[in-house]
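In: Need the 3D shape of this:
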Amino acid sequence: MASRDDYSARHLSVLEGLEAVRKRPGMYVGSTDSRGLMHCLWEIIDNSVDEALAGYASAITVTLHADDSVEVSDDGRGIPVDIEPRTGLSGLEVVFTKLHAGGKFGGGSYNAVGGLHGVGASVVNALSARLDATVTRGGKVHALSFRRGEPGTFDGSKPTDHFEAAQAGSPLQVSGRAKRGMTGTTVRYWADRQIFTPDAAFNDEELFARARQTAFLVPGLKIVVKDLRGAERAEQVFQYDGGISEFVEHLTPDAPVTDTWRIQGHGTFAETVPVDGQMQEVQRDCEVDIALQWGTGYDITVRSFVNIIATPKGGTHLSGFEQAMLRVFRKAVEANARKLKAGSDKLEKDDVLAGLTAVITVRIAEPQFEGQTKEILGTPAARQIVSKVVAGELEKKLASAKKADKQQTSVLLEKIVSEMKSRISARQLKETQRRKNALENSSMPAKLVECRAKEVESSELFIVEGDSALGTAKLARSSDYQALLPIRGKILNVQKASVSDMLSNQECAALIQVIGAGTGRSFDVSAVRYGKVVLMTDADVDGAHIRTLLLTLFFRYMRPMIEEGRVFAAVPPLHRVEIVQPGSRPNDVRYTYSESELIALLAELETSGLRYKEPIQRYKGLGEMDADQLAETTMDPQRRSLRRIRVEDADAAEKAFDLLMGSVVAPRKDFIIEGSRALDKDRIDA
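Out: So this is what the prediction gives:
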């Protein structure tokens, strides 16, 4: 072990140029897996998008090549190729080899941009086995290649070809001529596999999503994404003239309560920044552009951006938005408390935001971000400016005398107050459950037939249609792990009803209470009291309707249970066929679950020369079975069949529930009329 005195200046390492990037890549791109690989691509794309934001580019093409390279091309002004006086290098070489170099540090070339730190292009260059940059300017095509950040020339077109490092002067080459007025930049690079993990790969779905998002944020910008890596080549073109209003419509998961509202404004603030080595106060402008829409559900979808860069962890702009929303709607509800029956309770942020889809964008010159990955906006003044703009525009909207605005405002305020009441009811229910001790079961509905199992995973709750079926199910169940909850008739259609109506409905409230995990956004799937929930209804039209109503309740207010595959539908039989066995052998019993299955069984028996007792028993309901039959066909895990309820496509499921169970009648009527043409009347069990 070296002595204390042996530690001296010669032990210190000084990393020159891009050496620091290769030594600590995680500092610049977050990681060296697929996430870091995609971050490099975003840096190059963002440079092209900044040209579009500045008004100089109208099209960007991103191509994933089969040789593991990626190419980004734009029709912007082209990176400068003249000599930068302080370094004596061409502008192109400066951008790709010098950290914190570029046209975004107050030189007037850009106003509000995404690439701010001046390290994006140079970091990608340092982490690439090869990078080729081509610039079209002034009627010429200029080319420059790099290997791991070092400029030079390759003998061929592959990163493994022989490379000759530049000796002196700028190695910029003129590779051809261009049409007059044509400008642009093309960057193609191969990520260095010495840096990135072997399994790091470009994700085309993520790329498509990011390209779509950017096209929404920059109206009119055309983005073409090509994936040439597989046998089936994929290409998508994104271009939206409606901007973030179209983005909100794309993101909205449910039926709208309001139209898409657009909030725009700006503000100025003073900021002290270093200018030529001295701290000076400069005036900044902050532009605010927000699109929002409330839907019938309770899911919150809010996307925030600064100069088209996503800020998934929010920041001061999001804080200002939420602050203004809460303040304005608290004031509006207080002013209409009597009409809305709001009482003295105060709104909380989640009450206002429930069901909201919003896209929040701000444009600021040189915003302050936390870290190179730019996930959080830190500019303090943005909070106050966004809050002021949002509050002013929302107050105008809520006070509007236009008929459409008044109708939407009225429905929206009712929804927000309903969310508040739902939150308070859910909290009271949870507090009631917490207060009860092990000896007190009075908080559970009296009609619940509980099981003895304490382990959630092994327990099952059967929701049974009617008291007659309950009596049989009590005898058929295994009381160790199977609990029963009867429901009377058809429960409330929660797709059409308000949250408060749902909570005040006796059957819905009992079911939610027995499940024990709350509702809506406060639903905690880890608190569910049973491992499986089985809907056991009659095998007829009414039973199917009751099952649909129950599924609507689960999908609307306890969706995580469906997403985890913990909700099932029992499959009771329709027919019982007793087959007469020859001699003294006992008769055999077979169950069938459809008319076609019964016909096939009878044909099989006729072919085999076997007789069966007539009439064949047709079960109209679960109550017609005795306990042994119900256990054998529907409740015994060894012999029963259960149909697991899944939501493979949440958007499609949402639309289906809204069509079949929602408050808008006309589309449902059209659906029924259209479907009636394909209905076989002989299938109707009259």
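In: From now on I want contacts and neighbour counts done on CA atoms only, so please keep to that.
Out: Noted.
In: roughly how far is the host helix or strand of Asp658 from the heart of the chain?
Out: Using DSSP states H and E, Asp658 falls within helix 650-661. In terms of CA atoms, centre = their mean, to the nearest Å, the centre of helix 650-661 is found 17 Å from the chain centre.
In: got the angle for the very next helix or strand once past it vs helix 650-661?
Out: Downstream of helix 650-661, the next assigned helix or strand under DSSP H and E is helix 665-676. For helix 665-676 against helix 650-661, the angle by axes from the mean of the first three to the mean of the last three CA atoms, to 10 degrees is 90 degrees.
In: Can you mark which positions in helix 665-676 are buried?
Out: Using 16 or more other CA atoms under 10 Å as the test for burial, helix 665-676 gives Arg668.
In: Can you list the helices and strands that it packs against?
Out: Contact partners of helix 665-676 among helices and strands, from 3 or more CA pairs under 8 Å, 6 or more residues apart in numbering; DSSP states H and E: helix 650-661.
In: Which other helices and strands does the helix it packs on contact?
Out: Secondary-structure packing of helix 650-661 (3+ CA pairs under 8 Å, 6+ apart): helix 665-676.
In: How about residues contacting the helix it packs on?
Out: Applying CA atoms under 8 Å, 6 or more residues apart in numbering, the contact partners of helix 665-676 are Leu659, Leu660.
In: quick one: the residue lying closest to Thr633 once chain neighbours are set aside and Ser594, what's the gap?
Out: Once flanking residues are discounted, Thr633 sits nearest to Arg640: 5.1 Å by CA to CA, 6 or more residues apart in numbering. Computed as CA to CA, to the nearest Å, the Arg640 to Ser594 distance reads 16 Å.
In: Before we compare anything, build this one as well:
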Amino acid sequence: MVTRRKSGQDGDERDAYGAKNLTVLEGLDAVRKRPGMYIGTTDSQGLMHCLWEIIDNSVDEALAGVCDHIVVTLHTDGSIEVADNGRGIPVDIEPKTKMTGVEVVLTKLHAGAKFGNSAYNSAGGLHGVGSSVVNALSSRLDVEVDRDGKTHHMAFHQGHAGVYADADPAHPSPDSPFKKTRKNKPTELEIIGTVPRRKTGTRIRYWADPEIFNETAEFNYEQLIERVRQTSFLVPGLKITVVDENIPETGDAAVDELIESDVETARADAVEDGDTVAAGDEASAEESSLADAETIDLLAEAAAADAGDGGDGGESAGTPEADAELAGADGNLAGAERAADLVVADTASAAKPAHRRVEEFCHTGGVVDFVDFLSHGEPVSTVWRVQGTGTYQEETQAVDDNGDLHAEKVTRDCTVDIAMRWVDGYDTTIRSFVNVVETPGGGTHVDGFLQSLTRQVRKAVEDNARKLKVNLKDAKNKVDRDDILTGFVAVVTVRIAEPQFEGQTKGVLGTAPVRGVVSRLTDKQFSEMITGSKRGYKDQSGRVLEKIVGEMHARIQARKTKEVTRRKNALESASMPPKLSDCQPGNDDIAELFIVEGDSALGTAKAARNSSFQALLPIRGKILNVQKASLAQMLSNKECAAIIQVVGAGSGATFDISQRRYDKVIMMTDADVDGAHIRTLLLTLFYRYMRPLIEEGHVYAAVPPLHRIALTGPRKGQYIYTYSDDELADRLAGLDADGIGYDADIQRYKGLGEMDADQLADTTMDPRTRMLRRITMIEAEQASGIFSLLMGDEVPPRRQFIVDNANDFDRSKIDT
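Out: Take a look at the predicted model:
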């Protein structure tokens, strides 16, 4: 039933709605009203996004080749400062708004130098809202710009320009009295000091507004370090320093050491610059180098004085006297000026009280170093790289001289840099970036790369089908993308002008023509690598293809055996190994699987076990060494396949420990060298293809006795078991000392089959009396190295290991 209003009421509401009900949000007020439109959320994610916007602006200067050092400082008052030695935000008047460039950038949405092609060929912040949005969402923002021999300063409160009256200028606060600049009146930049004319840079310090961000918003230091590290990989040669002032101070000694180190480095650079002068100018070069060194010392002293107590009457950098002296030395900077500038930047931040948490990042290898950093496990290939530049046409809106927009078709350059590698693990790691901005959702650049990668691998498998033992007539034998990406590590980067992102948070690249550029470059270069036609890639490509085909077979096999891996269907499955003597169902939380060496021991073990929770699986002799064998060879081995099938949780990437059929997997082999070798082979299988079993402590080694001592006299019918020759000697000596008689004919077990059922139960199988060794793995990387050394293909390292450790042999440390 619909209730209708009376016509009179309806008419009143219609008449009441007019222009007075409309709200016009001007400037940055719209950002404060709807912050989620610009930074995604107002929780921790949005808080970090504001920092990324400021850092990305400095990184864009580095991409333009005019910045090589960025310093991020986390102050104790909760503010964050980002400083760079780039060109500095323009300080002159923008003709259209009649405002300084600093005020335009920090107060006007969609304003900046990245809408055209003159200042930046590629950049991360392209929407022109980054800095202004951070300003709008900050309770206070201070900016300092070094340009034209002067240091310019401007302050903002919640996006509005004005002047703060700080009680202590050395400790600015967002709670200080603030006077807003009158509406529609541009704010003049305050000049607070002078610098060498060629010194440029920008420093932005802001306090996130608690009125905007919710109470759960927290700054994440680990995210910052990860972002800074990845940026240093993506911009080779860029140095990024992170200083956290929230860590207790370490003292002035560390400050002096850091200053001295920076000054010595800069002085060395100055002398080196002097050495490069032509031979005829050696005298002037030496004189210039000495003058440069003196100037560097002067700059360092001034910076250190600036960081002093402030009450000693010393002149600090920025005072008229010091500025005049520095300006007078400006002519001596010459080729060492950039080095001296870095000293000023470094010592200005370092000459504060030192802190424990100061981290610096600088890499020169680019994406190759990045992939190497991301790789975990034994490498199957070296780092392969696809590089190049392609072009595409795009229609865009260009700004003419009158400030009007018009459609224009332009030709764009797309620079592609991709590094990739396969390792022996199962995880896939693909990191993608556009102009150093990460695109966690991928986009057209990743799509083009993966399409080409899949196409070229499939073609290579078809061309080498006979060698790889792939039956192309079987439609199931087709490589899937998941097979290719198992153990795959890659970094995909592109640099383009004006990329189209999906949203301000830049999670996905949407520029469609980039897909074709990346795909064509990958087709050409990767095809030469995967086919082995490129020099030095033949052996690597063979290993990569063998791994991929092995993953394909594993996937197919896992699909075939999916049902038999589940406990409730295992006993009904005809495909379970017939030699398995399973336990009764219903005891999954305590069920034990004994892997028994030999059929003779199996007969005794059947009589000795508790069939309610103990299952037996015999193996014949030594199983396949899976460290040397391929995945396909492992799956075709009957003993290995039977163990994987009986454990019931799959293998490799498909292994699911929650589906295991037994709580304990116990290796029960003879107490001799052959038995130890079999245990090692079994452990290699578990480590390579069922690693979570070891990691979570479900794998054990039974400890059967080596000797049996039969007591005589009053103790006749009692037995003592020993587990090594040394223990036997000690027990016999003890019996002699105590005057206890024993049969001189000591029984030595050559194998498990020599025990009767009661003896095997008492010594090895009964939980009340047995002894088990749990197999653990504390360091995964160390364990991987040990398996590769002892069970791998390389004989010389193994031989050398034996030679080096022969003199330190300790029988008590080995499982025999």
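In: picking up where we left off before, just want to know which of Arg640 and Ser594 of the first structure has more residues nearby.
Out: When neighbours are counted by other CA atoms under 10 Å, Arg640 of the first structure and Ser594 differ, and Arg640 comes out ahead with 15 against 12.
In: thought that one was touching Gln629?
Out: No - if you go by CA atoms under 8 Å, Arg640 of the first structure and Gln629 don't touch, sitting 10.8 Å apart.
In: got the contact list for Ile623 of the second structure?
Out: Glu639, Cys640, Ile678, Leu681, Leu682.
In: Relative to Ser122 of the second structure, how far out is the last one?
Out: Relative to Ser122 of the second structure, Leu682 of the second structure is positioned 54 Å away (criterion: CA to CA).
In: quick one, which of these two is more surrounded?
Out: Set side by side, Leu682 of the second structure and Ser122 show more neighbours around Ser122, with 25 against 20, by other CA under 10 Å.
In: Tell me which residue of the first structure lines up with that one.
Out: Here Ser122 of the second structure is matched to Ala112 in the first structure, going by TM-score structural alignment.
In: Name the nearest residue to that match, sequence neighbours excluded.
Out: Nearest non-adjacent residue to Ala112 of the first structure (CA to CA, 6+ apart): Ala365, at 4.5 Å.
In: now swap in Leu234 of the second structure and tell me
Out: Nearest-residue entry for Leu234 of the second structure: Gly366, 5.5 Å, with adjacent residues in sequence omitted and distances by CA to CA, 6+ apart.
In: Show the contacting residues for that neighbour.
Out: Applying CA under 8 Å, 6+ apart, we find Gly366 of the second structure in contact with Phe233, Leu234, Val235, Pro236.
In: Would you confirm that Ile657 of the second structure contacts Pro692?
Out: Yes - if you go by CA under 8 Å, Ile657 of the second structure and Pro692 touch, sitting 6.6 Å apart.
In: The residue nearest to the spatial centre of the first structure and Asp33 of the first structure: what is the separation?
Out: The centre of the first structure sits closest to Thr301, judged by CA atoms, centre = their mean, with a distance of 7.8 Å. Separation of Thr301 of the first structure from Asp33 of the first structure (CA to CA) stands at 28 Å.
In: And Pro25 of the first structure, by the same measure?
Out: In terms of CA to CA, Pro25 of the first structure sits 11 Å off from Asp33 of the first structure.
In: So which of those two has more stuff around it?
Out: Between Pro25 of the first structure and Asp33, counted using other CA under 10 Å, Pro25 has the larger neighbour count: 20 against 17.
In: re the thing from before, ranking the contacts of Gly366 of the second structure by neighbours, who comes first?
Out: Highest count within the contacts of Gly366 of the second structure by other CA under 10 Å belongs to Leu234, 26 neighbours.
In: Hmm, Val436 and that residue touching each other?
Out: Yes - if you go by CA under 8 Å, Leu234 of the second structure and Val436 touch, sitting 6.1 Å apart.
In: returning to that earlier point: wait, the residue nearest to Ala112 of the first structure touches Val282, no?
Out: No - under the criterion of CA under 8 Å, Ala365 of the first structure is not in contact with Val282, lying 10.9 Å apart.
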